[in-house]
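Enquirer: here you go, sequence then predicted model.
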Amino acid sequence: HKKHHVAGVAINVFGYRIGAIIGGAGALYLAAYFGWFWTYVFMAICVGISSMAILFNAEPKSILTDAMKERQERALNYLNQRGRSRGLSTRIMVWCYGAFLGPLTDFSKRKGWLWIFLFVLIFRLGDNLINNMANVFYLSIGFSKIDIANVTKFFGVFATIVGGFMGGLALKKIGQMRALLFCSILHLISNYMMIVLAQVGYNLEIFYLAIALENVTGGMVIIAFTSYLLLLCNRSYTGTQYALLSSLWYLGTPLASIGGWLADQVNDWITFFSIAMAAALPGIFILLWITYKYPQVMLHDIDERRAA
């Protein structure tokens, strides 16, 4: 249900971050006191509990519109006409259509779907450039590995959780597209703290402030962006369509691997972070274009018009 959507996304991000703390800093603490054997035993128990929770969870109901049923019926009729209506192979073909071709066909019928694909692909490019080189930057200005672990891996995770709940509040108060745009611009502005840190050098207070702003606004963006991806998905094809969109999202991470080469070429952290901030602008401009040109592309708008 739409009213549970934002809460579900927030809980998902919260659970992921708590898992990151347990599996990251928590594992190191356990290993220090009890050894790696018992650490792996504890982690295996955690995975087992999570798996049991999934197995005992009810299967969501599938919702098929008349248009979707018609497309699947046409696929079955096509196979019947070609004399392939019997056997396991036909059932597999029909299942493949429903699981893969149907979801892709459905998404390609959306207005502006190519713009959406491009937006999802490049939206996090600037952020990924910064993240890929962050630890190298911190070490280069004098922070120790312990400093980095305490500030980014521990304090930063809690800041991201706070940002997640703030992002959920923004979604509830101002709506999906405005919240996504607001959080994106806020996070872009927060990236300027990396330039400030590059100017002042080793300063633990500024480091904490930079990570606080970066991770709080980053958590807001993650909530708003994940919510946007889910709302783009047809409820009947959520699994496949979300997998497609999230794959495009994560494909942007290796695209940002040029960060090392870029940092070496410019040989100046202030210039590097300025370029990274500029790399985030095309995604925001495309978001503005999608919001203006295709204001009702999300599924819940389509469903509401059908129900009207």
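Expert: Cool, the structure landed. All of these numbers come straight from a predicted model, not from anything done at the bench.
Enquirer: can we go C-alpha only for contacts and neighbour counts from here?
Expert: Fine.
Enquirer: just say helix, strand or coil for the most centrally placed residue in the chain.
Expert: Residue closest to the average C-alpha location in the chain (CA atoms, centre = their mean): T226, at 5.1 Å. Three-state assignment for T226 (DSSP: H, G, I helix; E, B strand; the rest coil): helix.
Enquirer: next, the one to line up against it:
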Amino acid sequence: MASDKRWRSTFSIYAQPRVRSMIFLGFSAGLPLLLVFSTLSAWLRDEGVERSVIGFFSWVGVTYSIKVFWAPVIDRLPLPLLTKWMGKRRSWMLLAQLGIVVGLMGMGSSDSHTQLQQIALLSVWVAFCSATQDVVIDAYRIESVSPEYQGAMAATYVLGYRIALLMAGAGAFYIADYASWKVAYFVMASFMVVGLIATLCLKEPEHKPVDVMKLRENATVKGQNIWQRFFTGFMVAVLSPFVEFFNRNGKVGLLILMLIAVYKMSDITMGVMANPFYLDLGFSKKDIADISKIFGFFMTIVGAVVGGVLVVRYGIMRPLLLGAVMVAGTNLLFAVLAVSEPSLVLLSGVISADNLSGGIATSVFIAYLSSLTSTAYTATQYALFSSLMTLPAQLLGGFSGVVVDSYGYTVFFIYASTVGLPAIVLVLLLMRYQGRIKTNSYNPE
């Protein structure tokens, strides 16, 4: 009975207002993504734009990978009037959301035949504002609650994000089918009101005072002109987050960065070939869509919620290890599917297990990354971690097709599972290091 009460108390974290608010911010973050990627590609192709031209639009995604370069500006620069009125995070959040609304409305107002260059520029603008919003929301999430609640914050964020992907994907297709693509983009722009209202209603998190004066005094020389002072201040803003991270973690910082780089590698490597694999097995596009939408969506949310609860109940490291083991293990299920007779029941089971493990691993990993940031440089450090989290995995994922063509799907999924072993080893090493720190710091007196 006591155990049941403890579990009920643990699940009650999802009733906290700031945890619930992440649903709306997650929706606002997820909505623009597909509108500058797959949904935009479908619109352009439907209008008869050549595939080679559409391919160039994929470069818009680079904007999300380089957000770490302007994250220091978001961390340090106050916005005139807005920051004084709304606070450090909410002011940037509101500005980014308004930029997304303007960009989407501009795309909807453009002619894909005569104003293709304008659509391209506006899609880059939307991606830039969207990446900026991601940086600010991540910083707000980390600063709003203590580390043990980060798993729950990540879970509700994932829920809102997934709902937004459905709206910007399937929802935009339905609207375009019944009306037009222009109407679809105007409707999507109007849905950003969810994020705008949330930003206006939220409370600004407390910001602890940051002692950076010493760094500035050391870096600034009397007699510098305005450009020299600007360059000095810029270097302090950019380099200080990295220096602080290694000062705080020492040599273990390298292990942490290695874990960040490889933790999602198994999941992303497998994901590249998932849909081609389903099609090659003979499943129809409708079967794949139905199963991935129904089982994939709900199992990801369930996994994210469970991950948030596990962080509250057991801390971060043990659930982090569980997520790494589950992701690598479920990839082996795809190898079983590859050597079995095609079955919708088996496909549903494998997709459910994959999305459940992915949901757990994602929410726990977000909580882990959040715990690594300093309140002095939240936006910059988390932007660095999130870029490092995806870039190596995406580069490795590019070779997935080569492995499949050379050795077949069975070997590929075993390979994808094996890619997850370094993450398991690194988590165990970090757990051992933390255990040693606790033992050394124990004083029997």
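Expert: Ah, there it is. Being a predicted model, the structure only gives us computed values, none of them experimental.
Enquirer: separation between the residue nearest to the centre of structure 1 and D147 of structure 1?
Expert: To D147 of structure 1, T226 of structure 1 is 30 Å away according to CA to CA, to the nearest Å.
Enquirer: got it, and E214 of structure 1?
Expert: In terms of CA to CA, E214 of structure 1 sits 17 Å off from D147 of structure 1.
Enquirer: N215 of structure 1 too?
Expert: According to CA to CA, N215 of structure 1 and D147 of structure 1 sit 16 Å apart.
Enquirer: and what of A263 of structure 1?
Expert: A263 of structure 1 is 22 Å from D147 of structure 1, by CA to CA.
Enquirer: what does L428 of structure 2 correspond to in structure 1?
Expert: If you follow L428 of structure 2 across to structure 1 using TM-score structural alignment, you land on L288.
Enquirer: buried ones in whatever helix or strand A276 of structure 1 lives in, by neighbour count?
Expert: If you go by DSSP states H and E, A276 of structure 1 is part of helix 269-279. Neighbour-count burial for helix 269-279 of structure 1 flags 269-270, 272-273, 275-277, 279 (criterion: 16 or more other CA atoms under 10 Å).
Enquirer: and the residues you listed, which is closest to L125 of structure 1?
Expert: A279 (6.4 Å; CA to CA).
Enquirer: which one is the closest one nearest to, not counting chain neighbours?
Expert: G126 (4.8 Å; CA to CA, 6 or more residues apart in numbering).
Enquirer: counterpart of the one you found in structure 2?
Expert: So G126 of structure 1 corresponds to S266, using TM-score structural alignment.
Enquirer: show me what counts as buried in the helix or strand where that match lies.
Expert: Using DSSP H and E, the element containing S266 of structure 2 is helix 265-280. Neighbour counts over helix 265-280 of structure 2 (16+ other CA under 10 Å) mark 265-275, 277-278 as buried.
Enquirer: how about these in CSV, adding distance to S9 of structure 2?
Expert: Shown next, in CSV, are those (distance: CA to CA, whole Å):
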residue, distance to S9 of structure 2
M265, 34
S266, 34
D267, 32
I268, 34
T269, 37
M270, 36
G271, 35
V272, 39
M273, 41
A274, 38
N275, 40
F277, 42
Y278, 41
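Enquirer: and of these, the nearest to L95 of structure 2?
Expert: For these, the nearest to L95 of structure 2 is I268 (31.7 Å; CA to CA).
Enquirer: give me the distance between that closest one and N275 of structure 2.
Expert: From I268 of structure 2 across to N275 of structure 2, the span is 13 Å (CA to CA).
Enquirer: for T269 of structure 2, same thing?
Expert: Counting by CA to CA, the gap from T269 of structure 2 to N275 of structure 2 is 12 Å.
Enquirer: then Y185 of structure 2?
Expert: 27 Å.
Enquirer: again with E217 of structure 2
Expert: In terms of CA to CA, E217 of structure 2 sits 55 Å off from N275 of structure 2.
Enquirer: next one: L395 of structure 2
Expert: In this view, L395 of structure 2 and N275 of structure 2 are 19 Å apart by CA to CA.
Enquirer: just G55 of structure 2 next, same as before
Expert: The gap separating G55 of structure 2 from N275 of structure 2 is 19 Å, by CA to CA.
Enquirer: next: I256 of structure 2.
Expert: Distance from I256 of structure 2 to N275 of structure 2, by CA to CA: 32 Å.
Enquirer: and if you look at M192 of structure 2?
Expert: 30 Å.
Enquirer: now D46 of structure 2
Expert: Following CA to CA, the distance that separates D46 of structure 2 from N275 of structure 2 is 22 Å.
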